[in-house]
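**Student:** here's my sequence, what's the structure:
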Amino acid sequence: MSDLLIHNGRLITWNTPNELLEDSALLLRDGRILDLGPSAALRERYPDAERLDARGQLVMPGNICAHTHFYGAFARGMAIPGPAPKDFPDILVRLWWRLDRALLDVDVKYSALVSLVDAIKHGTTTLVDHHASPNAIDSSLDQIADAVEMAGVRTALCYEVTDRNGPDGAQAGISENVRFLHSVRERGSDLLAGTFGLHASLSLSDKTLERCVAAAKGLDSGFHIHVAEHEADEYDSRERYGLRVVDRLAAAGILGPRSIVAHCVHIDGREMELLRETGTWVTHQPRSNMNNAVGAAPVESLLRLGIPVCLGNDGMGNAMWGEWKEAYFMHKQAHRDPRRMNGMDVVQMAVHNNAALARVFWPNLPLGRLAVGAAADVILVDYHATTPLSAGNLPWHIIFGFESSMVTTTIVGGRVLMRDRQLLTLDEAAITARSRELAAKVWERYNALD
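**Tutor:** Next up, the predicted model:
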């Protein structure tokens, strides 16, 4: 891969403190940022480098998504038979636990490809996915991994272990996590990483949790699990096991500095303390939480306790600035207080904490910032502020001014995946046409299920 010089840009570094560097340039080499400085100086220093003229656009690190579900792409526009679901447990049973059973191997791959097209177009360069396909478990993570390598986007993968499809299904999920964690090391790709997926406490017995912990030993992996997204998860855990969800997971050995717990909408103070004590990562998905009417997680309290809360999208779409906006607005509305959720708290989650979580999976690859030695994961954003723009007020420009359509160029590891809004690694038209055919068949199978 030849050197690539991105020049005539306005660089947003997301370093600490953040910097906005006018008329500046980046030199990308071998997947890293080799040099950074004024455009004129770098043009003179690297006369033979391929050039990409930013034309005054913002040049910034690619967005990171801390929790998503690629397979959810095939739910878009799908009608749920019967009356509207009355609550989140009803949504699980009638939508997601039927949809995932309707997926075949080819659907797994194409739902991933659809999501990766979406990510590239909207400047999301790293994602942590959580997958389920009960009737197509074996090698399902390889289907996604193949799509990831084709697209060129960084992704950490896992399979969702659950007891809801019987003991054989649970064991198949465990085996798929173990197989992939070995396989991803053999692939040796900078784009891929793995963790050990679990659904949620309410669908996992003590015996299955014990088997998962035993299977994960020696694999240098944490776990990725949904926690207290709805009150039902807490009620189930208390009634069946005499413990709240986080207490139960802590006792089972699930929590820790390599583990991710998604949502945490209905946890209490002691559960927060356990998350802090174990160094566990939390992810916040505001659009999904509002869509499922599950409530607003105590994000500000978690952050104040020093718990690393990250920002995900739960499969709602990979335009992460939409998630920024909803995180900012949701908590003001939920508490009827415009002082809630400061823009810098959103930055802490979406930029700094997401980057720190990504480095759990890619420890030798500094992600989420523009600096010499950092990963060459860069996006160009065609935003020309009509009011003063500075490093200090940038969060509010993003929340009130940025749109995902403003991303013009997406680069991962120095490889240009989209240039001037033209995808270079994926054929969007072909993927869209094939996905539409496959999704129609998935819907037919979905409707035929009990």
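**Student:** hey, let's count contacts and neighbours off CA atoms from now on
**Tutor:** Fine.
**Student:** centroid-nearest residue for the chain?
**Tutor:** Centroid-nearest residue in the chain: residue 65, 2.7 Å away (criterion: C-alpha atoms, centre = their mean).
**Student:** residue contacts, it?
**Tutor:** 124, 126, 127, 128, 311, 312, 313, 318, 320, 350, 354 (C-alpha atoms under 8 Å, 6 or more residues apart in numbering).
**Student:** between those residues, which is closest to residue 114?
**Tutor:** residue 318 (10.5 Å; C-alpha to C-alpha).
**Student:** where does the closest residue to residue 276 other than its chain neighbours land in three-state SS?
**Tutor:** Nearest non-adjacent residue to residue 276, counting by C-alpha to C-alpha, 6 or more residues apart in numbering: residue 307, 5.3 Å away. Look at residue 307: counting by DSSP: H, G, I helix; E, B strand; the rest coil, its state is coil.
**Student:** so how far is residue 29 from residue 307?
**Tutor:** 35 Å (C-alpha to C-alpha, to the nearest Å).
**Student:** from what I see, residue 438 and residue 105 are in contact.
**Tutor:** No - the pair residue 438 / residue 105 is not scored as a contact, 10.8 Å apart, by C-alpha atoms under 8 Å.
**Student:** helix or strand for residue 434, which one?
**Tutor:** helix 428-448 (DSSP states H and E).
**Student:** now do that helix: everything it contacts.
**Tutor:** With contacts defined as C-alpha under 8 Å, 6+ apart, helix 428-448 is touched by 74, 78, 81, 98-99, 101-103, 107, 110-111, 113-114, 117.
**Student:** just the buried members of those residues?
**Tutor:** Taking 16 or more other C-alpha atoms under 10 Å as the criterion, what is buried in those is 74, 98, 99, 101, 102, 103, 107, 110, 111, 113, 114, 117.
**Student:** can you confirm the first one is in a helix?
**Tutor:** Read that as residue 74. Yes - applying three-state DSSP, one finds residue 74 inside a helix.
**Student:** surely it meets residue 111?
**Tutor:** Yes - in this structure, residue 74 is within contact of residue 111 by C-alpha under 8 Å, at 6.2 Å.
**Student:** test my guess that residue 226 contacts residue 266.
**Tutor:** No - Residue 226 lies out of contact with residue 266 (C-alpha under 8 Å); the separation is 11.6 Å.
**Student:** more neighbours: the two, which one.
**Tutor:** residue 226 (23 against 20; other C-alpha atoms under 10 Å).
**Student:** what sits against that one?
**Tutor:** Residue 226 neighbours (C-alpha under 8 Å, 6+ apart): 198, 199, 200, 201, 261, 262, 263, 264.
**Student:** Three-state assignment for the fifth one, please.
**Tutor:** The local conformation at residue 261, judged by three-state DSSP, is strand.
**Student:** that one touches residue 282, doesn't it?
**Tutor:** Yes - here residue 261 reaches residue 282: they are 4.9 Å apart, a contact under C-alpha under 8 Å.
**Student:** to compare against the first, here's the next sequence to fold:
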Amino acid sequence: MVLQFKNAWICQATENAVQPVFGDLTVSDGRIADITVNPKGAPDTKIAEGWDVIDLKGRMVTIPNVNFHEHIYSRLAKGLPISGPMGNFVQILENLWWKLDRYLDEEMIAASARMAIRESLRNGVTYLFDHHASPGAVTGSLKIIADEMKKAGLRAALCFEVSDRNGDDIARASVRENIQFISEQTDQDIKGMMGLHALFTLSDETLQAIGESLPDLNTGIHVHVAEDKADVDVNREKYGLAIAERLQKFGLLNERSILVHGVHLGERDYRVITEAGAALAYNPDSNLNNAVGLPDYKSVPQTIPVLAGTDGMHANVARSLKQLFLLRRHQQNSFDDAFGWIIKIFFDQIRFVRRYFPDYPLLQKGERADFVVWDYQPPTPLNADNFWGHYIYGTLEAPVFSLVQNGH
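**Tutor:** The predicted structure follows:
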């Protein structure tokens, strides 16, 4: 199948820059077959559109959106009645999320996945890192989600949340579910990780069991860290360690690991994370919703990869990026600093997603045809120097016009 996208601002990425070019993009057999630059920089109005020729009328095309922290299982929570206090983060867990996840069955897991996929597609997200929990239906749950991803043509790195809060049997079953799923993956579009809940719900015995299995799995952990101060306090008071130090103690950190939230991490944590090469995934909307605070973003070492997620609140990772920009400004940082922050995240995400999907494309000829067409037509000239102004104030506020994944 050959598709032609005419009159587009094609925002080609490299390892450290974005170069917009105006022209046409041809897709064939799942790859970008050709990019033709129009030196005039103005739309060709003599286009005969058809099912295989699409006039984008000057809209922007970018690399695919990646959601580095999803909770697909949370999709059925909207509108649920809640009983019990919700005055702090632990109460929110106990009276909403830990009640919900215990009742999920196979049918509800599949329904949640389908809903999350639809929301993701509408927001230009075709790469997902999901953190799943269904203690009442552990075995085979990741395959259910993977099957829905395959039907939709998305790429995903999936894991099951290991926690001791539901007892030893479920904790061991959760570890086995991760190991089995990771070991069985041969599909280049589906990967597995080792999922962990926050460490205040995990014993040393469980962490040791995970640490003993991890070296043979060629993957990383996907873990909640320091989302609430309670997590920091329990680890310090009970184990005498900072959170990252406790992970390091059991050999759980490597360059393929995602540490989520990190609101209350300290210098000792950052030092360990830097040494391991692991990444931090921020979820600003969730942190604001749960009133757990916000990190001092500027205190995070530049050496730590920074990623963006949604924590299951929604699928719009573009919104998360915009929030991270605004919150950086809100913390009394300059425009140059805030722009630099988003530029860092943009390229960190490319480098990290390629640790799981090495062929993640950058809109270059010959690569996989995965890209987002935004319903944004730049009102002023677009070039490499002003791309980020268009991206942050235009693209990230625009709806998705069209989405192409593997040439479809």
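**Student:** hmm, back to that, between the contacts of helix 428-448 of the first structure, which is closest to residue 25 of the first structure?
**Tutor:** Set against residue 25 of the first structure, the nearest of these by C-alpha to C-alpha is residue 117 (26.9 Å).
**Student:** just the element for that closest one, please.
**Tutor:** helix 105-121.
**Student:** ok, average deviation of that helix from the second structure?
**Tutor:** Helix 105-121 of the first structure: mean distance to aligned residues in the second structure after superposition is 0.7 Å, counting by mean C-alpha distance after the TM-score superposition for the first structure.
**Student:** centre of the chain to the helix or strand just after that helix, how far?
**Tutor:** Once the chain leaves helix 105-121 of the first structure, the next helix or strand it forms, by DSSP H and E, is strand 124-129. Taking C-alpha atoms, centre = their mean, to the nearest Å, the mean C-alpha location of strand 124-129 of the first structure is offset from the chain mean by 5 Å.
**Student:** the nearest residue to residue 116 of the second structure once chain neighbours are set aside: how many residues sit nearby?
**Tutor:** Excluding the flanking residues, the one nearest residue 116 of the second structure by C-alpha to C-alpha, 6+ apart is residue 72, at 5.9 Å. Neighbour count for residue 72 of the second structure, taken as other C-alpha under 10 Å: 28.
**Student:** residue 72 of the second structure maps to what in the first structure?
**Tutor:** Correspondence of residue 72 of the second structure to the first structure, assessed by TM-score structural alignment: residue 70.
**Student:** so stretch 207-222 of the first structure matches what in the second structure?
**Tutor:** By TM-score structural alignment, stretch 207-222 of the first structure lines up with residues 205-220 in the second structure.
**Student:** can you give me the end-to-end span of that stretch?
**Tutor:** 19 Å.
**Student:** how far does it sit from the chain's center?
**Tutor:** Worked out by C-alpha atoms, centre = their mean, stretch 205-220 of the second structure lies 22 Å from the chain centre.
**Student:** picking up where we left off before, contacts for the helix holding residue 117 of the first structure next, please.
**Tutor:** With C-alpha under 8 Å, 6+ apart, helix 105-121 of the first structure has contacts from 70-74, 125, 133, 136, 140, 143-144, 146-148, 151, 153, 317-319, 405, 407-408, 410, 417-418, 421, 423, 426, 428, 431-432, 434-435, 438-439, 442.
**Student:** related to what we said a few turns ago, in a strand, that's where the residue nearest to the centre of the first structure is, yeah?
**Tutor:** Yes - counting by three-state DSSP, residue 65 of the first structure is found in a strand.
**Student:** any idea how far it lies from residue 155 of the first structure?
**Tutor:** In terms of C-alpha to C-alpha, residue 65 of the first structure sits 9 Å off from residue 155 of the first structure.
**Student:** what sits in contact with each of these two?
**Tutor:** Joint contacts of residue 65 of the first structure and residue 155 (C-alpha under 8 Å, 6+ apart) are 126, 127, 128.
**Student:** okay, strands next: where are they in the stretch 201-350 of the second structure?
**Tutor:** Here the stretch 201-350 of the second structure has its strands, by DSSP state E, counting those that start in this stretch, at 221-225, 258-261, 279-282, 306-308.
**Student:** could you dump these to TSV with distance to residue 328 of the second structure?
**Tutor:** Listed next are the strands of the stretch 201-350 of the second structure as TSV, based on distance: least, C-alpha to C-alpha, whole Å:
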stretch	distance to residue 328 of the second structure
strand 221-225	20
strand 258-261	15
strand 279-282	12
strand 306-308	13
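**Student:** residue 44 of the second structure is nearest to which of the ones you listed?
**Tutor:** strand 306-308 (36.6 Å).
**Student:** equivalent range in the first structure for that closest one?
**Tutor:** Against the first structure, strand 306-308 of the second structure falls on residues 309-311 (TM-score structural alignment).
**Student:** by how much does the matching stretch deviate from the second structure on average?
**Tutor:** In the superposition with the second structure, the aligned residues lie an average of 0.8 Å away from stretch 309-311 of the first structure, counting by mean C-alpha distance after the TM-score superposition for the first structure.
**Student:** list the buried residues of the helix holding residue 434 of the first structure.
**Tutor:** 428, 432, 435, 438, 439, 442, 443, 446.
**Student:** check the offset of that helix from the chain's centre.
**Tutor:** That offset, for helix 428-448 of the first structure, works out to 23 Å (C-alpha atoms, centre = their mean).
**Student:** now it against helix 105-121, angle please.
**Tutor:** Orientation of helix 428-448 of the first structure against helix 105-121 (axes from the mean of the first three to the mean of the last three C-alpha atoms, to 10 degrees) gives an angle of 130 degrees.
**Student:** measure the residue nearest to residue 276 of the first structure to residue 278 of the first structure for me?
**Tutor:** 10 Å.
**Student:** and if you look at residue 148 of the first structure?
**Tutor:** For residue 148 of the first structure, the distance to residue 278 of the first structure - C-alpha to C-alpha - is 31 Å.
**Student:** neighbour-wise, which of those two wins?
**Tutor:** Higher neighbour count among residue 148 of the first structure and residue 278: residue 148, with 21 against 17, using other C-alpha under 10 Å.
**Student:** return the set of buried residues in the helix or strand containing that one.
**Tutor:** Applying DSSP H and E as the criterion places residue 148 of the first structure in helix 140-151. Counting neighbours by 16+ other C-alpha under 10 Å, one finds that the buried residues in helix 140-151 of the first structure are 140, 141, 142, 143, 144, 145, 147, 148, 149, 151.
**Student:** and the fourth one, what's its match in the second structure?
**Tutor:** With TM-score structural alignment defining the correspondence, residue 143 of the first structure maps onto residue 144 in the second structure.
**Student:** what is the neighbour count of residue 19 of the second structure?
**Tutor:** So residue 19 of the second structure, with other C-alpha under 10 Å, has 15 neighbours.
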